[in-house]
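Enquirer: 3D, please:
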Amino acid sequence: MHTTSAATDTAVITVRGLHKHFASPDGGVLPVLQDIDLTVREGEIVALLGKSGSGKSTLLRHIAGLLAPSAGTVHYRGRPVNGPNPGTAMLFQSFALMPWLTVQQNVELGLQAQGVEPLARRERALAGIDMVGLDGFENAYPKELSGGMRQRVGFARALVVEPDVLLMDEPFSALDVLTAQTLRNELTELLTRPGSATRTALLVTHSIEEAVQLADRILILGTDPGTIEVELRVDLPRPRNRRTRGFEALTEDAYECLTGERAELPPTLGTHDPLRAAAPLPHADVEQLTGLLEELDSRGGSVDLPSLADALNYAVDDLMPLVEAAETLAYARIRAGELRLTTTGSGFACADILTRKRLFAAAVLANVPLIATMRTLLIASGSGRLREHHVTERLCASSSERASRQQLNTAITWGRYAELFEYDARDRVLLLPREDHAAGHEAGRAAGHAAGDER
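Expert: Down below sits the predicted model:
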């Protein structure tokens, strides 16, 4: 079911003229926030997006009443906030669970602080645990839970006190990509569920895609000191699909506002797109592949697969992805049940570490269209940046999302080993190595000068 924002005109949080500075070690003043004006309305989700040092978390703590402004005011439903804000609850990046308490006891903490009677406290805590899908783990301790389960406990503890506003400080950044995605979807469902006591949220994040996925409005903060520089409205129905054009456009807009440069979409490649047409990459680790080739070389360059599997203590089926990788890179060939090293494969097996990297890069570019195309798109982008979802979108056109994810993981691992590109796992961006990017700029300038001379 598609839903849109349920925001009203009622202001829940109002910040006016907020300044914050701290004393610096030299006795001076370090400004962190300056002239912040912010209104959060009932029923909306607002994201604070900015680089490290922009004061996002500091602003959140002022709204929670944990810090006092150096100047300016914070109001909750028209009342000044001069201490802990009674209408808010905090969700932290580090889960902030008490390791000596069970799941139920952790969830009850906020209720206990509110003076709720033990029986009612227990009932509400159990309902909260059930709400976040942890029924059956009431008596488990945090050390028994995965990271995603621990953050679900954090959700339950925050929501069970029925806050007016949920304040979240990078709540998904400590989780793996798939777990974080699942919890974002579940959190959105909890906040937009009819009858939910908590429908308003303020999210601090460094992830542009996370902000676009969750928020009704995105406020982008500058740095030194932190100021709200841009507001972007997210008028997309929920649930949001990052592969839609509207999602991509907002992501690019936010990126440009945040960095001052446009993150160009990768150019199209006509009707034949190597990202879609390439044969699937085997899921093979480079180090294991290297070991396979070394073993093959030590046996004279040819061995039957059962003997090789036995020598390496592999099942033949488990060995096959490595064999497929060796064939893909033209390092080996299967002939009459034997795996035979090629001249190229022998050269790789006998080379030193740095030479191997160069040889691997050449083999990848010659034999793996997916990686070669990713490298081409990076060079063509102008910015030397390529967002991961631009690649997965095109891969998904010819295979499942799970298979596309595995393909991309292998391509990224191989491309990084070959030093064809770098990868920022936090922002899920592929990057052209600095020296290659600089060379591309020099080539572009040289071409421009040449064109000028011709004119």
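Enquirer: From here on, just use CA atoms for contacts and neighbour counts.
Expert: Fine.
Enquirer: gap between residue 144 and residue 101?
Expert: 12 Å (Cα to Cα, to the nearest Å).
Enquirer: Neighbour count for these two, which is higher?
Expert: residue 101 (15 against 12; other Cα atoms under 10 Å).
Enquirer: list the contacts for residue 245?
Expert: If you count contacts by Cα atoms under 8 Å, 6 or more residues apart in numbering, residue 245 has none.
Enquirer: ditto for residue 348
Expert: 355, 356, 359, 360.
Enquirer: how about 7 Å then?
Expert: 356, 359 (Cα atoms under 7 Å, 6 or more residues apart in numbering).
Enquirer: Could you pull out the strands in the stretch 1-150 of the chain for me?
Expert: 11-23, 29-41, 45-50, 71-76, 79-80, 88-91 (DSSP state E, counting those that start in this stretch).
Enquirer: Could you say which of these is packed most deeply?
Expert: strand 45-50 (a mean of 26; mean count of other Cα atoms under 10 Å).
Enquirer: quick check, residue 303 in a strand?
Expert: Yes - counting by DSSP: H, G, I helix; E, B strand; the rest coil, residue 303 falls inside a strand.
Enquirer: Next, the structure of the following sequence, for comparison with the previous one:
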Amino acid sequence: MQAGTRKENGRVRSERLIQLKAVGKDYRQPNGQSIKIIENIDLDLFTGEIVALLGPSGSGKSTLMRMIAGLIPVSSGQVLYRNRPLVGLNPGVAIVFQNAALYPWLTVLENVELGLKAKGELPDARRQKALRMIDVIGLDGFENAYPKELSGGMRQRVGFARALSVEPELLCMDEPFSALDVLTAENLRFELLDLWLERRIPTQAILIVTHGIEEAVTLADRIMVLGRNPGRIRADLKVTLPHYRDRKSPEFQALVDQVYKILTQPDLIPEPLSLSPATPEQAEPTVSKKYQSLPGVRIGSIAGLLELLEDRSGEDLYRLAGELSLEVDEILPIVEAAKLLDFVRLTEGDISLTTTGQQFVVSGTDDRKALVRQQLLNHIRTVQQIYQLLRAKQNGRIPEELVLDILEHHFSPQEAQAQLKTVMDWGRYAELYGYDQPAGEIFLEVAEPEPVEEVAL
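Expert: The predicted structure is shown next:
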């Protein structure tokens, strides 16, 4: 074996295929303000490995993948493909999307040929390549079928065949199994792994965007965990377990728990990043202060989580998610909201009720509202700002546009709208303020809650 190479899972990892240097992405708003989506990303992708991008919604996973593919330009930094700056579309990349995105008026064969046709392949050559990949992906006999005649899993196979037929060096997959039922997704996931391990597909590396922690640990040789607001790499975790991996093994469970620990502490910057337990001598993580991004969940969902935890102490979050059949993107927003309101605490991947959370569970409706009201005023900056603005007005009313203007200094217009909706839902539940829809105004609901520490507007 040549110097500088090493073997992992039966493949030689030796060449840097993609390199990202201090890559950032921001979007300029109509008011001239720039909103950062991704910031200062350094990332290397090598041949012979599967890399999973994992992170909460809004962390820029799909944006990062699209910049690697050249579908959207970077705002800062540089993307290199085989040590050369990428200009335009990346010729070595093909993408499989969440939705197969097939043309309904074309047959399976014609859909698979599209990428080859775009590359200028001659009809006979592209037909042979398309037929070969249709056979490899398990669609032999369906060449002349139309998408409407296929199941969801078969349509996604067509998407895989179309991407692989152009023989990409890097196969990018943007949540390719999330739209499928559990059994179909599991079968397709392992069939793809079979093709990869048996080297029956031409691709040299795979990059998969996923919100499933188990999926990432099952497939990947490396897991990149992203944070959000703006998107940044929080951890680069190497997975050394050999394929095929036993999900019930202690080693597998430990990896899943470690990823959960990182994802459930969004305000912490873990240093150093490792899959091994930290030694006592290591410094405590530092806290990155930033404007809060509120998860879009209802108080009722938070209440349901708290009630579930009533008789449990130190419940493992990964096992709780499995018990509820929830993916990470489904349970983490609820957990994050409960943590923001100081109803739960997270310790090494375990979740338990705080004293306030325990008080909430045993309280009646009115007392629950009072508790939420006090927690909002104590912990949620946007609520504090709205409340201060309302108190400062003689009539106790402010236009919602004023709050949106404040939020748009920290979020994109779309996200600012989502943040306003969440903060209104929470505040109205707590009977802290109300909303006059015809006038587009927020109005003070209660006269004098407990005093709240003032914050800068």
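Enquirer: out of the strands of the stretch 1-150 of the first structure, nearest to residue 404 of the first structure?
Expert: Nearest to residue 404 of the first structure among those is strand 45-50 (28.8 Å), distances taken as Cα to Cα.
Enquirer: between the strands of the stretch 1-150 of the first structure, which gets nearest to residue 251 of the first structure?
Expert: Nearest of the strands of the stretch 1-150 of the first structure (Cα to Cα): strand 45-50, 11.9 Å.
Enquirer: To what extent does that closest one diverge from the second structure after superposition?
Expert: For strand 45-50 of the first structure, the mean deviation from the second structure after alignment is 0.6 Å (mean Cα distance after the TM-score superposition for the first structure).
Enquirer: Redo the strands of the stretch 1-150 of the first structure as JSON lines? Include distance to residue 309 of the first structure.
Expert: Shown next, in JSON lines, are the strands of the stretch 1-150 of the first structure (distance: least, Cα to Cα, whole Å):
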{"stretch": "strand 11-23", "distance to residue 309 of the first structure": "63"}
{"stretch": "strand 29-41", "distance to residue 309 of the first structure": "60"}
{"stretch": "strand 45-50", "distance to residue 309 of the first structure": "51"}
{"stretch": "strand 71-76", "distance to residue 309 of the first structure": "67"}
{"stretch": "strand 79-80", "distance to residue 309 of the first structure": "71"}
{"stretch": "strand 88-91", "distance to residue 309 of the first structure": "50"}
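Enquirer: Which one, of these, ends up nearest to residue 318 of the first structure?
Expert: Nearest to residue 318 of the first structure among the strands of the stretch 1-150 of the first structure is strand 88-91 (42.5 Å), distances taken as Cα to Cα.
Enquirer: residue range for that closest one in the second structure?
Expert: Aligning strand 88-91 of the first structure against the second structure (TM-score structural alignment) gives residues 93-96.
Enquirer: Can you name the residues that contact residue 59 of the second structure?
Expert: Neighbours of residue 59 of the second structure in contact, by Cα under 7 Å, 6+ apart: 226, 227, 228, 229, 230, 231.
Enquirer: and it, how far is that from residue 37 of the second structure?
Expert: 8 Å.
Enquirer: Need the contact partners of the match of strand 88-91 of the first structure.
Expert: Counting by Cα under 7 Å, 6+ apart, 69, 159, 160, 163, 168, 169, 170, 171, 172, 173, 174, 176 sit against stretch 93-96 of the second structure.
Enquirer: mean distance, it to its aligned residues in the first structure?
Expert: Stretch 93-96 of the second structure sits 0.5 Å off on average (mean Cα distance after the TM-score superposition for the first structure).
Enquirer: Pull the distance from that stretch to the chain's centre.
Expert: The chain centroid and the centroid of stretch 93-96 of the second structure are separated by 19 Å under Cα atoms, centre = their mean, to the nearest Å.
Enquirer: what are the ranges of the helices in the stretch 1-150 of the first structure?
Expert: Counting by DSSP state H, counting those that start in this stretch, the stretch 1-150 of the first structure has these helices, from start to end: 56-63, 103-113, 118-131, 147-159.
Enquirer: quick one: the second one aligns where in the second structure?
Expert: The aligned range for helix 103-113 of the first structure in the second structure is 108-118, by TM-score structural alignment.
Enquirer: what do you get for the last one?
Expert: Aligned by TM-score structural alignment, helix 147-159 of the first structure falls on residues 152-164 of the second structure.
Enquirer: contacts for that stretch?
Expert: With Cα under 7 Å, 6+ apart, stretch 152-164 of the second structure has contacts from 94-96, 100, 108, 111-113, 115, 133-134, 137, 147, 180, 184.
Enquirer: Give me the buried subset of the residues you listed.
Expert: 94-96, 100, 108, 111-113, 115, 133-134, 137, 147, 180 (16 or more other Cα atoms under 10 Å).
Enquirer: Shouldn't residue 209 of the second structure be within a strand?
Expert: Yes - the assignment for residue 209 of the second structure by three-state DSSP puts it in a strand.
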